[in-house]
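Asks: Could you work out the structure for the sequence below:
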Amino acid sequence: MRVKVVDNELIDLSGSLLISSGAIQYDFIEEQKKTQGVVVFDNCHRALPLVSDWLTEELSLKQTPPTTIDTYAKNISYLLDYLRNQKLYKNMRLDDAFLVIQSHTLQEYFSYLKNESLLSSKTIRNRDATYQSFFNNYLCIPRRDGKAIREDNPYVEGLLSNSAKSKVVEMCSLNELKALIWCSHSERERALLQFIYDTGIRRTEVTRVKKSEIDLAINTDKSALIIDHDTVAYPSHYKALPIAGSKGRKREIKHRFTLPSVATLARLKRYFSTPEYRRLAKKYGSDSPAFINSEGRPYTPSSINKLLEKLSRRALKSGLIDRPIHPHMLRHGFAGSLLRSPDLGSHSVDKLVVLQHCLGHAHLTTTQIYTALPYDIYGQYADNSGEVLTRANLMELVATKTKKKVPLR
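Replies: Take a look at the predicted model:
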């Protein structure tokens, strides 16, 4: 299966055979500045019309990002591959199987995935939700002519797979964070890891963080956030940092603030002063990204994944950790560190509201999953005298113990 997603992009058709043969006029093509659409191909390089049209609609509504479109296409292709090994569907044309498939066949597919231990219950549920959306939002609703492509709906009673079992949140501990940082030979990577842990930022949001925003946060005297029309004060050893969020409606950027510690921002400020960063950031001018890789490009979600994989392997080999750490575990680590910090909110409800805002959750119920953290993880840190350490204290300790000497001149 192959999928091509064109999201409001300019397409150059100047070399098209249609133009050279005179079938269409190139002057007309020049007027079509941007193109948007999705084409999904099967293993024989044939376009799947039903799936392609559905995903094109999803993309045009601007509620489904291209990455999710790609996931939908893959989920559809996995089901088609399964059906083509079944006698009833073997000789069906393209994606016509979706016009006749019944709920019991879908349930058999999910049982096959579960019984063969091919996928987790959560992943199976994700595929089920994709197929439900395909039927409910495309195949089984009236089209332009007033008729639905398919009259009966196998999803009329809801999802067909068993509900996914909820899991305890996997959180990167402070010791695991320090182990990862120790295994990096670059202050650039060390500062990035501490920043993700101390802000709760998603890996997809890292690219949009600007140096100018961090500079402004360092120099501001702001000491309160407005959350749901209420003013929430925070201590001076935290700074409000704007984040261009990745979970806005209709794929629009949803802005929020998070609260990194002064120690983490100071670490970034020192890195910004190094010859390496100044050299890499020079071409960006005043719009320089805060995090630039060794090749001079902003970090991407993929490169952050690879960084965590590399450092996890090193830390595992050295015996510093006993499990791989992925980027979202750093985000969970931020959540745990904020909830156990005694200086952010006078009681648990206040802390949850602040955490909801910092993480960019639309609903407080999503944030409440962190209240189920095991006590040995959720418990508070204390120094030798028994005084409970704040999140700011802990980040200062991390910065001090993992500092890598970088020449400023």
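
Asks: contacts and neighbour counts: CA atoms only from here.
Replies: OK.

Asks: In three-state terms, how would K222 be classified?
Replies: coil (DSSP: H, G, I helix; E, B strand; the rest coil).

Asks: Count the neighbours of it for me.
Replies: 14 (other C-alpha atoms under 10 Å).

Asks: List the buried residues of the helix or strand containing T365.
Replies: For T365, the enclosing helix or strand under DSSP states H and E is helix 364-367. Neighbour-count burial for helix 364-367, counted by 16 or more other C-alpha atoms under 10 Å, picks out T367.

Asks: next one: that helix to chain centre, how far?
Replies: Here helix 364-367 is found 17 Å from its chain centre; the criterion is C-alpha atoms, centre = their mean, to the nearest Å.

Asks: Mind jotting down where the strands sit in the stretch 1-150 of the chain?
Replies: Along the stretch 1-150 of the chain, the segments classed as strands by DSSP state E, counting those that start in this stretch run 2-9, 35-41.

Asks: Mind giving me the packing neighbours of the longest one?
Replies: This means strand 2-9. Strand 2-9 sits against strand 35-41, helix 66-83, with contacts defined as 3 or more C-alpha pairs under 8 Å, 6 or more residues apart in numbering; DSSP states H and E.

Asks: Before we compare anything, build this one as well:
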Amino acid sequence: MEEEQFLPKFMDYLRVERNYSDNTEIAYFEDIHDFQTFLNQQAIESFTEVDYLVVRLYLTMLNERQFSRTSVARKISSLRSFYHFLIREGVFSDNPFTYVSHAKKDLRLPKFFYNEEMEALFQVVYQNDEPLTLRDRVILELLYGTGIRVSEAAQIQLSDIDTAYQAILIKGKGNKERYVPFGSFLEDAIQIYLENGRNVLSNKYHKHHDALLINHYADPLSTRGIRYCLTKIIEKAALTRKIHPHMLRHTFATDLLNNGADMRTVQELLGHASLSSTQIYTHVTKEHLKTTYMKHHPRA
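Replies: All right, here's what the predicted structure looks like:
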């Protein structure tokens, strides 16, 4: 394999064999491309000339440029995977990133909506029965009621919804599929939306397809479109603190754990490959318990 083929072949490997998402591929590409720029600045002509001392110099440069610990950890992980691929392809014998030690990632607790904030959001989507409001109602009930990712919501087809068992087939990261249950609130919201929202727009614009969520022209709603809808809901709710649509997923997990759900179940519902990804929410629930105790106990 020639040097100029290293990165394209690696990207093909991520896409075909690892089934990584477009966003993940972009992150890997940018990390490796930045490292290649650094090598050029150091007059190092090939990835195969990199050794442990070069890696340490690279980490020093990242530190001087004040990259966060999380960003550094991600770059190291990307480059370690890249060199592992080169070893597998027989163009390199040793991974210079194998024994690199770095500071642990910053522990950032997931932010979530409080009950009064969720009530304000739901008030927005239940204020009228216009077609797009009915769609926004489904979006909010769907993301909070199932904990799925925004990108997963954009992929839902009508055929994925099993009303008899109240479950939806979700296609997650790496094309992994899972069924998530849903309750009566989402069931009612979907039924009303299909009859008085989606069908109205589809017939108006003569567009017929299987996507659950549609835009105002009756085309499938994209991930970006869903985020835009959520941002507008949040703005209309007049919530004051800085918030993000992904907080609905965090709120879903936090509320389950606060109400006694076990970790394994939450892991499966969220579609986490590892339990360690779910355990971060235990820190949130512990903090919630502590705050409640300090606020309400007479001896706190």
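
Asks: Please identify the deepest-packed of the helices and strands packed on strand 2-9 of structure 1.
Replies: strand 35-41 (a mean of 19; mean count of other C-alpha atoms under 10 Å).

Asks: Run through who's touching that one.
Replies: 1-11, 47-49, 51-53, 55-56, 59-60, 73 (C-alpha atoms under 8 Å, 6 or more residues apart in numbering).

Asks: change it to 10 Å
Replies: The list of residues contacting strand 35-41 of structure 1 from outside it, by C-alpha atoms under 10 Å, 6 or more residues apart in numbering, reads 1-11, 46-60, 66, 69-70, 73-74, 76-77, 94.

Asks: do the same with stretch 282-293 of structure 2
Replies: Applying C-alpha under 10 Å, 6+ apart, the contact partners of stretch 282-293 of structure 2 are 107-112, 250, 253-259, 263, 281, 294-295, 299-300.

Asks: Swap in 7 Å and give it another go.
Replies: The contact list for stretch 282-293 of structure 2, computed with C-alpha atoms under 7 Å, 6 or more residues apart in numbering, reads L109, T254, L257, N258, A300.

Asks: ok, the equivalent of the fourth one over in structure 1 - how many residues close by?
Replies: Same thing as N258 of structure 2. By TM-score structural alignment, N258 of structure 2 lines up with R340 in structure 1. When neighbours are defined as other C-alpha under 10 Å, R340 of structure 1 has 20 of them.

Asks: Now do the contacts for R340 of structure 1.
Replies: Per C-alpha under 7 Å, 6+ apart, neighbours of R340 of structure 1: Y378, G379, Q380.

Asks: Leaving aside the residues adjacent along the chain, what's closest to the aligned residue in structure 2 for I304 of structure 1?
Replies: Under the alignment (TM-score structural alignment), I304 of structure 1 pairs with I226 in structure 2. Nearest residue to I226 of structure 2, sequence neighbours excluded (C-alpha to C-alpha, 6 or more residues apart in numbering): V150, at 6.9 Å.

Asks: counterpart of the one you found in structure 1?
Replies: Using TM-score structural alignment, V150 of structure 2 pairs with R203 in structure 1.

Asks: Give me the neighbour count for that match.
Replies: 20.

Asks: correct me, but it touches P301?
Replies: Yes. Under the criterion of C-alpha atoms under 7 Å, R203 of structure 1 makes contact with P301 at 5.2 Å.
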